[in-house]
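**Q** Quick one, fold the following:
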Amino acid sequence: MADKPELLSPAGDIERLNVALTYGADAVYLAGPRFGMRAAAGNFSDEDMEKAAALCHGRGVRVYVTCNTVMRGEGIAALPQYFERLQAAGADAVIVTDLGAFTLAKKYAPKLKIHISTQAGIMNAESARAFYDLGASRVVLARELTLEEIAEIRAKTPAALELEAFVHGSMCVAFSGRCLLSNYLAGRDANSGACAQPCRWKYRLIEEKRPDDWLEISEEGGTYVFNSRDLCMIDHLPELLEAGVTSLKIEGRTKSAYYAAAVTNAYRHALDAALQGIALPRVWSEEVNKVSHREYSTGFYFGREGPGQYYKDSMYFSDCDVAAVVESCDGEGNAVLTQRNRFFAGDTLELLTPGGVPETFTAGPMLDAEGLEITAAPHPMMTLRMRLPGIAPQYSILRKPRQAELA
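**A** Okay, here's the model as predicted:
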């Protein structure tokens, strides 16, 4: 790994991989069709995995493959061949939870580095060092650790052991993701990547002799009793670096390409500012409010009690909607766009470009695919042309602030 701390972004499919690369990731994590904890993500076939590795390495970006499900017999039997394919495809590391998977990775893919998943629940230096002694190059720390506990682990482990920690995204009510609610309530194995997220459901009580009388658990505050807030540490990267974190991980392989773009872009600026020892401009702290998210918190980093749950609801909200994505743009700002949400000429929009500060502008005249002038882009995924306020490379994003609708 490079000497400086790493920004690690999710890549649920090839589109989100391209976006993560474009917006500044140092490394990406992704999965094949099996063995990853996000079965609902698009994921990568054997052929796609090879293409992804080549694409990333061409840009100096590392590729880590998740193989972190809790392995049953039929799964573990398929791993030797799978690890061989990952090594041949050019992956840099594999992320595992199961000790048997760890052993098989060492045997059948010795060129792959091994990272220990957060699901292993590493909470102390002895555990971290034990995995290092077995051959792991990195541990993904349990999300329940405080900054002080991370600093202690760093002080008591070999300097060559890399420490990875989550900085943004969804949190799980269960310890390090070890949950059986989905298995019991929906018949979907959470530890095999098929979680139905029953922690986001609204719950009521039923008294045995009155089965039709549903009782609220509390009179006020809501009954989403398992619903965790989302993690957001964008204003606290200096503290994470001071504690000794090597890799800053963004959660979200099942989330949108826009999420991957905006959050990677914001944390790229935040990490660069932290490394330079300068204050983070407020615009980047505000960026994370412009993607779909739940109520934010700083997780357990500033205390073992954590922030508690968010009982009112489990709804996502955002300050913006994506209007269109740039497919191409000439030197004068004339762009070919793909529509994502309905918008009109005259709307107030923001242009988000890789590495650039978001720019507010007014949407001008638009042309459809046939070159006819239109006043709106009403059809999903339609192609249109429009003049932008500047040059915008592929994967730049036009978004519509929601407050503009209320003005």
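
**Q** hey, let's count contacts and neighbours off CA atoms from now on
**A** Noted.

**Q** Mind naming the longest strand for this protein?
**A** Determined from DSSP state E, the single longest strand within the chain is strand 320-329.

**Q** Show me where this structure has its helices.
**A** Taking DSSP state H as the criterion, the chain contains helices spanning 14-22, 46-58, 73-89, 99-108, 125-134, 147-155, 181-186, 237-243, 257-276, 282-287, 402-406.

**Q** between the ones you listed, which gets nearest to Lys249?
**A** helix 257-276 (9.8 Å; Cα to Cα).

**Q** how far off helix 14-22 does that closest one point, in degrees?
**A** 20 degrees (axes from the mean of the first three to the mean of the last three Cα atoms, to 10 degrees).

**Q** if I read this right, Tyr310 contacts Lys202, doesn't it?
**A** No. Counting by Cα atoms under 8 Å, Lys202 is not a contact partner of Tyr310; they are 11.3 Å apart.

**Q** tell me, what's touching those two both at once?
**A** Common contact partners of Tyr310 and Lys202 (Cα atoms under 8 Å, 6 or more residues apart in numbering): 224-225.

**Q** Give me the more crowded residue out of the two.
**A** Tyr310 (21 against 18; other Cα atoms under 10 Å).

**Q** One more sequence to fold, the one below, so I can look at both together:
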Amino acid sequence: MREKKIELLAPAGDMERLEMAVAYGADAVYLAGTAFGMRSFAGNFTPEELKRAVDLCHKKGVRVHVTCNTMPRNDEVARLPEWLTYLDQVGVDAVILADVGVMALAGKYAPHVQRHISTQASIVNYETARAWHDLGADRVILARELSLDEIREIRAKTPPELELEAFAHGAMCVSYSGRCLLSNYMTGRDSNRGACAQPCRYQYALMEEKRPGEYFPVYEDEKGTYIMNSRDMCTIDHVAQLMDAGLDSLKLEGRAKSAYYAAIVTGAYRHAIDAALAGQPLDPVWRDEVEHISHRHYSTGFYFGQPGQFTEDSRYIRDWQIVAKVRSCTPDGRAVLTLNNKFSVGDQLELVGPGLRPCPVTVKALWDEDGERLDQVRKPQMVFQLDLPCQAPPLSLLRRRADLTP
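**A** Below is the predicted model of the structure:
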């Protein structure tokens, strides 16, 4: 039996994704306000929504971490005291930052909020981690480029009260700890200000100056031309090793991804952590769940060596589609749901939910909200009824296999 408790930190791009992360087992969520965060294309939270989010999470015993990890300009830094004061007032548990000025302001204007140093600070050694701790940091979020052995050494050579957090799953940047200028140069969208256009995923060719329109393929090797395309990280098979290395928090990337992603990846890693804590192997059904979400080809990041690149294409693998969400369900399985994508009587679906093992569902009958029989449900967000094979908690999902890879 492993006694070390480790935090599962899940992404929450908006309220729907936050609710999914909480329901599927997150110990903490990280999110952003409408400014100062590194994901401008996530839904993000207005001040009023943030207060509701904190209240909801704290009722469930879940911590809330708010990102302030851009490098603010003069006009922005002038607005930070008001924002940090608000975070302190509504009871946010931690602020994630990367700038030493923001660090000082957070200590002054949010004295009850922990200060976590973002992966944007590129912490790759124990001296840097100790220096941030000396400045008042409660936690450092380590750079993705570290090996497991390097993390062990950082843990051994830093104060035990300094918490260590590292990414366990999700997209990786081709640049060092996300410090990329390519998007800004090519599109005017600054990756370091939350607006990356992901030009590393583009397919590039060579064009000679005096032969415009005549393209020559660029090959890294015989496999293809996506020379900067990074794989996604997946460490679900190695959770026990990450815990043994001394990490205090495992972070799931994905604030800009779907509510379905937030639910499934959180649930899978919840089971992985619980199995590791119990000294048990991970049930293969939960390992399989990370194959059911939209992702690029997986690697284990830098934990066990170079992750390698996938140079044939940069497409997401999308093999499953959510069709409906459970609102309520009786003990005998009669469920009220809202529709995401149409389906019909006779279709084969799969039920997943908080604490539920995935199970097949054959659609034998459908009813509208008033109990009238239907052959098909097709209007998005319509409310309908369906018999499930078991009682499913709210926010359970129905999905079907569908090749959505672009």
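
**Q** returning to what we had before: next, format the helices of structure 1 as a markdown table and append mean neighbour count.
**A** Listed next are these as a markdown table, based on neighbours: other Cα atoms under 10 Å:
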| stretch | mean neighbour count |
| --- | --- |
| helix 14-22 | 22 |
| helix 46-58 | 17 |
| helix 73-89 | 16 |
| helix 99-108 | 18 |
| helix 125-134 | 17 |
| helix 147-155 | 19 |
| helix 181-186 | 15 |
| helix 237-243 | 18 |
| helix 257-276 | 22 |
| helix 282-287 | 15 |
| helix 402-406 | 10 |
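
**Q** How many residues are close by the closest residue in space to Thr383 of structure 1 that isn't next to it in sequence?
**A** Excluding its sequence neighbours, the residue lying closest to Thr383 of structure 1 (Cα to Cα, 6 or more residues apart in numbering) is Thr338, at 4.8 Å. Applying other Cα under 10 Å, we find 22 residues neighbouring Thr338 of structure 1.

**Q** can you check Ala10 of structure 2 too?
**A** 32.

**Q** any idea how far Val92 of structure 2 is from the closest residue to it other than its chain neighbours?
**A** With sequence-adjacent residues excluded and distances taken as Cα to Cα, 6+ apart, Ala10 of structure 2 is closest to Val29, at 4.8 Å. Separation of Val29 of structure 2 from Val92 of structure 2 (Cα to Cα, to the nearest Å) stands at 11 Å.

**Q** Neighbour count for the two, which is higher?
**A** Val29 (27 against 24).

**Q** The longest strand of structure 1 vs structure 2, average offset?
**A** Following the fit onto structure 2, the mean deviation recorded for strand 320-329 of structure 1 is 1.2 Å by mean Cα distance after the TM-score superposition for structure 1.

**Q** ok, residues contacting that strand?
**A** With Cα under 8 Å, 6+ apart, strand 320-329 of structure 1 has contacts from 258, 290-291, 335-343, 391-402.

**Q** out of these, which are buried?
**A** Burial by neighbour count, 16 or more other Cα atoms under 10 Å: within these this picks out 258, 290-291, 335-343, 391-401.

**Q** Redo the helices of structure 1 as JSON lines? Include distance to Arg38 of structure 1.
**A** Output for these, formatted as JSON lines (distance: least, Cα to Cα, whole Å):
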{"stretch": "helix 14-22", "distance to Arg38 of structure 1": "14"}
{"stretch": "helix 46-58", "distance to Arg38 of structure 1": "16"}
{"stretch": "helix 73-89", "distance to Arg38 of structure 1": "16"}
{"stretch": "helix 99-108", "distance to Arg38 of structure 1": "18"}
{"stretch": "helix 125-134", "distance to Arg38 of structure 1": "24"}
{"stretch": "helix 147-155", "distance to Arg38 of structure 1": "26"}
{"stretch": "helix 181-186", "distance to Arg38 of structure 1": "14"}
{"stretch": "helix 237-243", "distance to Arg38 of structure 1": "26"}
{"stretch": "helix 257-276", "distance to Arg38 of structure 1": "15"}
{"stretch": "helix 282-287", "distance to Arg38 of structure 1": "25"}
{"stretch": "helix 402-406", "distance to Arg38 of structure 1": "30"}
